[in-house]
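> Just a sequence and a predicted model for now, questions to come.
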Amino acid sequence: MSTTSVADPVTQAPAVLGQVTEKLSDLAQGEWWRATESDLVDVLGAVNRLRHELARVEVHATAETLKRGLPKDRCLSPADYLSEAQAQRAPAPPVGHAVNTVRLAEAVQQVSEGVDRTDCLQETVAAFDAGVLAASRAGTIVRFHNEVAPHSPPQALATTMRTINKGAKDSHGPRGMSRDPLGRDHDPNSIVRRRGWSERELRTILSQARRIIKPATESEREEERGRAFRTLHSITRENGMTEYALVVEPEAAATIDAAVSALSAPVKGEDDTPDPRTPAQRRADALLTVIRRGVSAPDGVPKTTKAQVMVTIPLADLLSTTQGAGITATGQVLSPGTVRRMACDAGVIPAVLGSQGEILDLGTKVRLFTEGQHRALWHRDQRCTFPACTIPAQWCDAHHVEHWANGGPTNLDNGALLCPRHHTYVHSLDLTATVTTTEVTWHT
């Protein structure tokens, strides 16, 4: 009995891709004016599908070159090897494209060799192969995994990756009554692809996840380094205007965002006319208002309460010194140590959550230091209470010597003035102090 052998499609890949390339070249030069709108929409959809299938072919072929060690044999990096191979018959792809392709190819290789310790990459690769996760988003997720895996608990990493993969990939579900770009009604019982997170949404989520999954001590060190890089530059323009460039860490950004957003809402005119200012102009006006109030207030006391920064954090994370994070209403991710320090400020409202997500404590002005208590502390301490510091009282924060999360009361016997720098220092080292009716003595 004779048998007929079927050639592996991979062995025919060069010829098949060559034929497809020729067909596409002829198609690109065709008389597109003949196409109907429906034809154009179908073509664009087919091109997108083809783009993804080509990406799959590219990634798996690149994974095979890595498995064989071909880049090393040529003394090239994997990205350079890929770029040179692709530039032989067409313009070289962007460097970023090559890097992303290699990153995905390395993930494919790890999954095939069984070295993916938590099956996190397997889910990402499977979604990419199934056509529900674009190559760019898949590569971004793999990059996140590679960055955090060395210092993340395996279980926490697996949980985080499952959430990310689920949100980033497309899904399918009932369409409901809707219209396509041509205005045609769809059957409400049909199935439609539902988009996962956009590139921008994914980057935002990964930025937050990167901070949350890291050990709290590492996050606090990053925040401390961030404070060291605060910069403010002013540039005088030819038209007499001045441009300011401000760079700050997440904690400071949360404070600025809260202050500006509270004062930058549109204001209608007396005859109910819309606010003529653009959002950028309203934010600039709000920032100037905040500064004017601060410098013109009598005795250095602002005429209004401080900007309220809402920080949400689980109680276990707030009490922990090794893990977790708090998230502000505007998306900044802060370490528990930073949240504890910020909670001393009457302008910060911590929303403390229990193990089931229920609110255990929503900070209020009553629980925190009042304006009258601030004045009493200014009268008693006169300046920052940390040894040898001369920052005046008006520029200091009221600090709970025994933190409120540990049951510390909000009274003068448990309060001490600290400048922002020493406030951070005291919290980072968890320093204690002895408070009397006349002075504060820090135990350093």
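That came through fine.

> Going by C-alpha atoms from here, please, whenever you check contacts or count neighbours.
Noted.

> ranges for the helices of the stretch 51-200 of the chain?
Across the stretch 51-200 of the chain, reading from the start of the chain, the helices by DSSP state H, counting those that start in this stretch fall at 70-73, 78-86, 95-113, 120-129, 135-148, 154-168, 199-213.

> can you list those helices in CSV and add mean neighbour count and distance to residue 17?
Formatted as CSV, these follow (neighbours: other Cα atoms under 10 Å; distance: least, Cα to Cα, whole Å):
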stretch, mean neighbour count, distance to residue 17
helix 70-73, 14, 22
helix 78-86, 18, 13
helix 95-113, 20, 19
helix 120-129, 21, 19
helix 135-148, 19, 20
helix 154-168, 17, 30
helix 199-213, 17, 29
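
> Out of those helices, which is closest to residue 248?
Residue 248 lies closest to helix 199-213 among the helices of the stretch 51-200 of the chain, at 16.1 Å (Cα to Cα).

> Just give the closest residue to residue 219, not the sequence neighbours.
For residue 219, the nearest residue in space outside its immediate sequence neighbours is residue 335; the separation is 5.8 Å by Cα to Cα, 6 or more residues apart in numbering.

> Is that neighbour in contact with residue 328, as I believe?
No. In terms of Cα atoms under 8 Å, residue 335 does not count as a neighbour of residue 328; the distance is 11.1 Å.

> shouldn't residue 290 be in contact with residue 258?
No. In this structure, residue 290 is not within contact of residue 258 by Cα under 8 Å, at 11.0 Å.

> Name the residue in these two with the higher neighbour count.
Neighbour count, other Cα atoms under 10 Å: between residue 290 and residue 258, residue 258 has more, with 21 against 18.

> Please tell me how far stretch 137-157 is from the chain's geometric centre.
If you compare the mean C-alpha spot of stretch 137-157 with that of the full chain, they lie 14 Å apart, counting by Cα atoms, centre = their mean, to the nearest Å.

> now what about that stretch, what contacts it?
100-101, 103-104, 107, 118, 120-121, 124-125, 128, 161, 164-165, 168, 199, 202, 206, 210, 213-215 (Cα atoms under 8 Å, 6 or more residues apart in numbering).

> switch to 7 Å and redo it
When contacts are taken as Cα atoms under 7 Å, 6 or more residues apart in numbering, the neighbours of stretch 137-157 outside the stretch itself are 100, 103, 104, 118, 121, 124, 128, 199, 210, 213, 214.

> swap in stretch 400-409?
Outside stretch 400-409, the residues that touch it by Cα under 7 Å, 6+ apart are 344, 414, 415, 416, 432, 433.

> okay, pairing it with this:
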Amino acid sequence: MAITPHVLPHRELAPAGRPVLGGVRAGLAAVRGSVPERIWALSDEEVCDSLTSLADLATATSALLVTVLAEARQRSLGSSQGWDLLDWARAHAPMLPTRTLLDAHAVASAVGDLRLEAVVEAVRAGARPDDPGEDGAAVGGSCIDGSGTDGSGADATSRDREEGEAACWGSDAVLPVGKAAQLVRFNTGVRGLADPAQLEGATRLLLQDSCGPHGLSEKDVGIAVRRTADLLRPDRLVEHEADVRRAHQSLVKSKGPCGLSRYTLLLDEEAAAVVDAAVDVLAKPKPDADTGEHDPRTPAARRADALVDLVRRAVSAPDGQPKQPKTMLTVTVPLEVLQRRCRGAGVLPDGSHVTVDTVRRLACDAHVVPAVLGSHGEVLEQGQAVRLFTRPQLRHLWQRDKRCTFPGCSKPPAWADGHHLIHWADDGPSDVDNAALLCRAHHTVVHRERLGGRVEAGPHGPRVVWDLRPDSYDAHLEEFRAGRKSDGTPPRP
């Protein structure tokens, strides 16, 4: 049975010369004596400076927390009582927020790992002085000069040299612990699947873009880390995980307060973007038409009303015909990625990503807006939207196919999308002889498994015949291209 480690009572202020402890105790005493009840006496500039200084202090204390946890890990503190490092830390610092402790623990676990040395050093830079004094000596620390000495003529150790160099970096080289933890988890999570050289380069680029006050935000670091991890892993694994997320979508009804019903909805990235785009259009505030008064509903109430309105429109549509066009969902993707000439992903408006197969499926039945983007993603030139299948073509498909064309599926045409048998990104034409109706589920299967199909003459008219062998699309594409080449048809620019 584990025994709670004995926590020593608060001791007197440690001598100032003790590493870490002396400075932390002195700093804690100074903060507690800062007289916060008289903050009203500060000018506006001093209030701003106080906030900036508190942010710097938080960064420094987080970096020291990593240092302390790393040292405790090396000494195996708490192990004799049967505690791991996290439990030992919780016992000694019960007021520490859980996320702060978990992030610091993740970074501390990377100390000593040469592959993550740069990440750890960027965190430690937050606790080092960044105000060099005269003759290259940093205030309160040791900044190594070009001679490799510590200012007294003595040879400096390699550790002192690293610390001195970090001290001279300044705030642009400081990495907050929260961002560092994401980089550590990314690196260790894909280490067994990715090429070591590619992983090292990706980690270095992410580190460069995350450091300093102008680096990526924690949210953007998370997005970049997830997408980079997808690029470093095999496509099949990424698509499999997307299928797993899609398979775990759910809608659960339960009782709410005051006779209300609570619906809990779990969706993958694509489905969430579709719902957001549809609901946002109908959830805008609506002033009273007669009095002009502002809409009194809360944002949550407006979204709930919008969702109910969408369902009412759908169930009241005659003969399965929708009363309004499909939801506008914006996905940005480079043409080279769409054509599978390089790896990548589609980007949704909120910055999240969808896989290439998902983008190709959405692009089968969508408005395509050609655009030229700058190096930072800004739109330099934009063309007009082009719908690939026209309404008359879709009506033709409804009459010809009468249902989802995947073998064994009986979903009606109102539940299906138009699919390019040869994708338009591969020069496939947008005509009915290159089209088939597919429900969403089988549309996903066809793109994920890269299944090929063709329109053939049947006893009752044209019908779609599917080749259910995995990757059969490639053979159909080669056959299509060979036919175009023999006809002398040039590829589409």
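Structure received. It should be emphasised that the depicted structure is a prediction, and the values quoted were computed from it without experimental measurement.

> distance between stretch 230-246 of the first structure and the chain's centre?
The gap between where stretch 230-246 of the first structure is centred and where its chain is centred comes out at 27 Å by Cα atoms, centre = their mean.

> hmm, back to that, can you redo the helices of the stretch 51-200 of the first structure as CSV, where the extra columns are distance to residue 24 of the first structure?
Putting these into CSV (distance: least, Cα to Cα, whole Å) gives the following:
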stretch, distance to residue 24 of the first structure
helix 70-73, 30
helix 78-86, 18
helix 95-113, 22
helix 120-129, 23
helix 135-148, 22
helix 154-168, 31
helix 199-213, 28
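
> Among the ones you listed, which comes closest to residue 370 of the first structure?
Among the helices of the stretch 51-200 of the first structure, the nearest to residue 370 of the first structure by Cα to Cα is helix 199-213 (32.2 Å).

> which bit of the second structure covers whichever helix or strand comes after the closest one?
Following the chain from helix 199-213 of the first structure toward its C-terminal end, the next helix or strand by DSSP states H and E is helix 216-228. Residues 235-247 of the second structure are where helix 216-228 of the first structure lands when matched by TM-score structural alignment.

> average gap between the matching stretch and the first structure?
Mean deviation of stretch 235-247 of the second structure relative to the first structure after superposition (mean Cα distance after the TM-score superposition for the first structure): 1.5 Å.

> ok, back up a step: okay, the contacts of stretch 137-157 of the first structure in CSV with distance to residue 302 of the first structure next?
As requested, the contacts of stretch 137-157 of the first structure are exported to CSV (distance: Cα to Cα, whole Å):
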residue, distance to residue 302 of the first structure
100, 51
103, 52
104, 54
118, 53
121, 52
124, 52
128, 55
199, 41
210, 37
213, 38
214, 37
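
> Between all of those, which two are separated the most?
Spanning the widest gap among the contacts of stretch 137-157 of the first structure are 128 and 214, at 26.4 Å by Cα to Cα.

> Would you mind finding the match for residue 239 of the first structure in the second structure?
Correspondence of residue 239 of the first structure to the second structure, assessed by TM-score structural alignment: residue 258.

> next one: residue 369 of the first structure
Aligning on TM-score structural alignment places residue 369 of the first structure opposite residue 389 in the second structure.

> Disregarding residues adjacent in the polypeptide, which is nearest to that match?
Distance criterion Cα to Cα, 6+ apart; nearest residue to residue 389 of the second structure, sequence neighbours excluded, is residue 430 at 6.1 Å.

> Can you tell me what the one you found aligns to in the first structure?
Matched across to the first structure, residue 430 of the second structure falls on residue 410, judged by TM-score structural alignment.

> wait, doesn't that match sit right on residue 366?
No. Because the distance of 9.0 Å does not satisfy Cα atoms under 7 Å, residue 410 of the first structure is recorded as not touching residue 366.

> Compare the two (neighbour count), which wins?
In terms of neighbours (other Cα under 10 Å), residue 410 is the more surrounded of residue 410 of the first structure and residue 366; the figures are 22 against 9.

> and the gap between the more buried one and residue 344 of the first structure?
As defined by Cα to Cα, to the nearest Å, residue 410 of the first structure lies at a distance of 10 Å from residue 344 of the first structure.

> returning to what we had before: so residue 335 and residue 328 of the first structure - more neighbours on which side?
A side-by-side neighbour count of residue 335 of the first structure and residue 328, using other Cα under 10 Å, places residue 335 first with 30 against 22.

> quick one: that one from residue 202 of the first structure, how far?
Using Cα to Cα, residue 335 of the first structure is found at 21 Å from residue 202 of the first structure.

> Now do the same contact list for residue 244 of the second structure.
Residue 244 of the second structure makes no contacts at all, as judged by Cα under 7 Å, 6+ apart.

> Share the number of residues neighbouring residue 307 of the first structure, please.
Applying the criterion other Cα under 10 Å, we find 21 residues in the vicinity of residue 307 of the first structure.

> And it? What does it align with in the second structure?
With TM-score structural alignment as the matching criterion, the partner of residue 307 of the first structure in the second structure is residue 327.

> Touching, residue 267 of the second structure and residue 249? I think so.
Yes. Residue 267 of the second structure sits in contact with residue 249 when judged by Cα under 7 Å, with a separation of 5.0 Å.

> ok but residue 310 of the first structure is inside a strand, no?
Yes. Looking at residue 310 of the first structure with DSSP: H, G, I helix; E, B strand; the rest coil, it is inside a strand.
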